[in-house]
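> After the sequence you'll find the predicted model.
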Amino acid sequence: MTFEPEQLGRSAQELAATLRKLRKQAGLSGDRLAARCNMSQSKVSRIENGKVRPTLVDIERLLTALEAPPALVAEVTALARIAATEWQDARSMRRKGLDKKQLELAGLEASSSHFRFFLLSMLTALLSTPEYIRASLEHIPGDHSRAVAKKLERQDVLYDRRKQFTFLVTEQAARSPFVPPDAMAVQLDRLASLTHLPNLRLGVLPLDTRLPGCPLNTFTVYDERLATVETTTGVMVFRDPRDIRMYLDEFAGCEELALFGEDARDRLAGWAAAFRT
């Protein structure tokens, strides 16, 4: 099934309308459908009005109760997957203001407890020094002082011991010289210091590590409910459990090969020393 990026995240109402239409075609009231699939009538109503995003299990229970034919099940399931995927266009985010995106991320971090970051080509703001953050925004026209401030403010979440963080950092991400050599050395020192936080695991993946598969993008998984994937032109947001599982499996495969603890600190110290010389 193919679709335009602009369709992503806009199919929730279409999905709700389709489920409502199927129920009416089956001649069932909301109460009777709820009883058939062991679901509360209020939840059925919220799903049909687009106020609740149904899970794939919810979809399966509803379609089974409606005795939908296999072709229709496949069509509605595909629609549910599109509805669970969102496209955030980079140009639109810049027009709204990059500080607005930081507020969105802060909210997501506040509502999550376990974070997995795979950093392929550059560091995330949570790990970055102020100089590195400013340099990472230099290619975007405009005044980004508020965005920089919000990025630094978000770093407080790392010290919330109720939350667990795992960062996988490739050598390319750690050593790409976004700032002058002395500042890169300081940035690598910061990475090493963060490995001492009890709720944070930072693993490094040297260039000679043969990664499983072929990771193509930087991505983050929040708990096991949402994954964000960064591309050149924007961000994809996945909520479908099948998509999230693929990123969790890719992360786990790389995590097994990463250097942690003293091994990671030794490697980071060597890279920092190379910048200082």
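Yep, that arrived.
> When you work out contacts or count neighbours from here on, use the C-alpha atoms and nothing else.
Noted.
> Count the neighbours of the nearest residue to Thr85 once chain neighbours are set aside for me.
If you skip the residues right next to it in sequence, Thr85 has Phe238 as its closest partner in space, 4.7 Å away by Cα to Cα, 6 or more residues apart in numbering. Per other Cα atoms under 10 Å, the neighbour tally for Phe238 reads 25.
> A further structure is provided below for comparison with the first:
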Amino acid sequence: MGAERLQEIGQELRRLRAAAGLSGVRLAAKAGVPQPTVSRVETGRRVADPGVVLKLFAVLELGPAEAGRLAELVEAAYAESPPRRVDAGVSFRPGAAGELALGARVVRVFESAVVPGLLRTAEYAAEFGDGLAGGESERLAVLDGDRRLTFVVAEAVLRTWPGSGECMRGQLAHLLAVAERSNVRLGVVPGSVSLGRTPLHGFTVYDDAAVSVETFTRELTLTDAAEVGEYVEIFEGFERAAVFGDRARVLVEAAARDLDETLGSIH
């Protein structure tokens, strides 16, 4: 019964949204929720908080009777349908990120402190200890495909050195070489620019279907539509803060010069 009520809620929201002349994107913006949340509700799926559903109906400026009827429907649906498992939409399966990258048409990557996995040289990977030193062929397969890849890194990535730092010479040169590929965009967020939102970790978005996060101990994959939508919005904000093309190259080359000077003073 709860599932049927969720479907009814979705149909009502779609009908009322269309009657108000709003797109799903516009309704999400007015309600202050990610756009995938609107799609999730309209397709009859449960969201974590029924208050979000009520918020969507509230911005449609309904009459008291209609608003009350829908509030009762939402309350009944969420009382009858099973609560969402806390681990729904989360996977810890090793190797999932590589499979997602090979199957995606659009890959968007952000890192705040380390070189993105897809751009790491074997030497950097070995120093970093990510266990991927032997996976260079897989990385090249992703880069060589016809998918579009956008990498956004904080300037700190260019100046954070694993091990002795010797691997960074080849790593920085590799970044510049990869940036020349027609299907790749490399952006750098200058250290003097505020991101607006503090990055807690790096992440990769595959199309609009999944997000992977590399932690100290494992690889985490998120597939919940609302969560993926939020990560897309976060990435777009970081992308707007970045510089691309020649301006990005200048920052990479400056980091390379500083690296040579520092290593030279050590040795």
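That came in fine, so what should we check first? Since the structure is predicted, the reported quantities are computational estimates derived from the model, not experimental observations.
> quick one: TM-score?
The TM-score (TM-score structural alignment, normalised by the length of structure 2) is 0.67; 210 aligned residues with a Cα RMSD of 3.5 Å.
> ok so, going back, am I right that the residue nearest to Thr85 of structure 1 is in contact with Glu224?
No. Using Cα atoms under 8 Å, Phe238 of structure 1 is not in contact with Glu224, being 10.7 Å away.
> Mind listing the shared neighbours of those two?
Ile244 (Cα atoms under 8 Å, 6 or more residues apart in numbering).
> separation between the residue nearest to Thr85 of structure 1 and Ile244 of structure 1?
7 Å (Cα to Cα, to the nearest Å).
> list residues touching both of those two?
Leu226, Ala227.
> re earlier: can you pull the contacts of the residue nearest to Thr85 of structure 1?
Counting by Cα under 8 Å, 6+ apart, Phe238 of structure 1 touches Ala84, Thr85, Glu86, Leu226, Ala227, Thr228, Ile244.
> can you pick the most crowded of these?
Of the contacts of Phe238 of structure 1, Ala227 is surrounded by the most neighbours, 26 neighbours in total, counting by other Cα under 10 Å.
> coming back round to it: closest to Ala110 of structure 1 out of the contacts of Phe238 of structure 1?
Leu226 (13.8 Å; Cα to Cα).
> if I line the two up, what does the closest one land on in structure 2?
By TM-score structural alignment, Leu226 of structure 1 lines up with Ala210 in structure 2.
> Thr221 is in contact with that match, correct?
Yes. With contacts counted by Cα under 8 Å, Ala210 of structure 2 reaches Thr221, the gap being 6.8 Å.
> quick revisit: could you find the counterpart of the residue nearest to Thr85 of structure 1 in structure 2?
Using TM-score structural alignment, Phe238 of structure 1 lines up with Leu222 in structure 2.
> got it, and Arg265 of structure 1?
Checking TM-score structural alignment: Arg265 of structure 1 goes with Arg249.
> Please, which helix or strand holds the most centrally placed residue in structure 1?
Centroid-nearest residue in structure 1: Thr228, 2.4 Å away (criterion: Cα atoms, centre = their mean). Using DSSP states H and E, Thr228 of structure 1 falls within strand 226-231.
> now do Ser137 of structure 2
Counting by DSSP H and E, Ser137 of structure 2 is part of helix 136-144.
> so how much does that helix differ from structure 1 once superposed?
With mean Cα distance after the TM-score superposition for structure 1, helix 136-144 of structure 2 departs from structure 1 by a mean of 2.4 Å once superposed.
> contacts for the next helix or strand after that helix?
As assigned by DSSP H and E, the chain's next helix or strand after helix 136-144 of structure 2 is strand 148-154. Contacts to strand 148-154 of structure 2, defined as Cα under 8 Å, 6+ apart, come from residues 105-113, 115-116, 143, 183-191, 238-239, 242.
> switch the cut-off to 7 Å
Outside of strand 148-154 of structure 2, the residues within contact range by Cα atoms under 7 Å, 6 or more residues apart in numbering are 105-113, 183-191, 239, 242.
> In strands only, show me the residues you listed.
Val106, Val107, Arg108, Val109, Phe110, Glu111, Val184, Arg185, Leu186, Gly187, Val188, Val189 (DSSP state E).
> Where is the longest helix in structure 2?
helix 246-266 (DSSP state H).
> same for it, what does it pack against?
helix 167-179 (3 or more Cα pairs under 7 Å, 6 or more residues apart in numbering; DSSP states H and E).
> now for the helix it packs on, which elements pack on it?
Partner elements for helix 167-179 of structure 2 (3+ Cα pairs under 7 Å, 6+ apart): helix 122-128, helix 246-266.
> among the ones you listed, which is nearest Phe57 of structure 2?
Nearest of those (Cα to Cα): helix 246-266, 44.1 Å.
> got the angle between that closest one and helix 167-179?
Compare the direction of helix 246-266 of structure 2 with that of helix 167-179 by axes from the mean of the first three to the mean of the last three Cα atoms, to 10 degrees and you get 170 degrees.
> Just the buried residues of helix 246-266 of structure 2, please?
Residues Ala248, Arg249, Leu251, Val252, Ala255, Ala256, Leu259 are the ones in helix 246-266 of structure 2 that count as buried (16 or more other Cα atoms under 10 Å).
> tell me the two of those that are most distant?
Most distant of the buried residues of helix 246-266 of structure 2, by Cα to Cα, are Ala248 and Leu259, 16.7 Å apart.
> tell me the contacts of the match of Leu226 of structure 1?
Thr221, Leu222, Thr223, Val228 are the contacts of Ala210 of structure 2 under Cα under 7 Å, 6+ apart.
> For burial, what's the neighbour tally of the closest residue to it other than its chain neighbours?
What sits nearest to Ala210 of structure 2 in space, not counting adjacent residues and going by Cα to Cα, 6+ apart, is Thr223, at 4.6 Å. Per other Cα under 10 Å, the neighbour tally for Thr223 of structure 2 reads 18.
> Now Thr43 of structure 2. Nearest residue, chain neighbours left out?
Thr43 of structure 2's closest residue in space is Gly10 (Cα to Cα, 6+ apart), at 5.6 Å.
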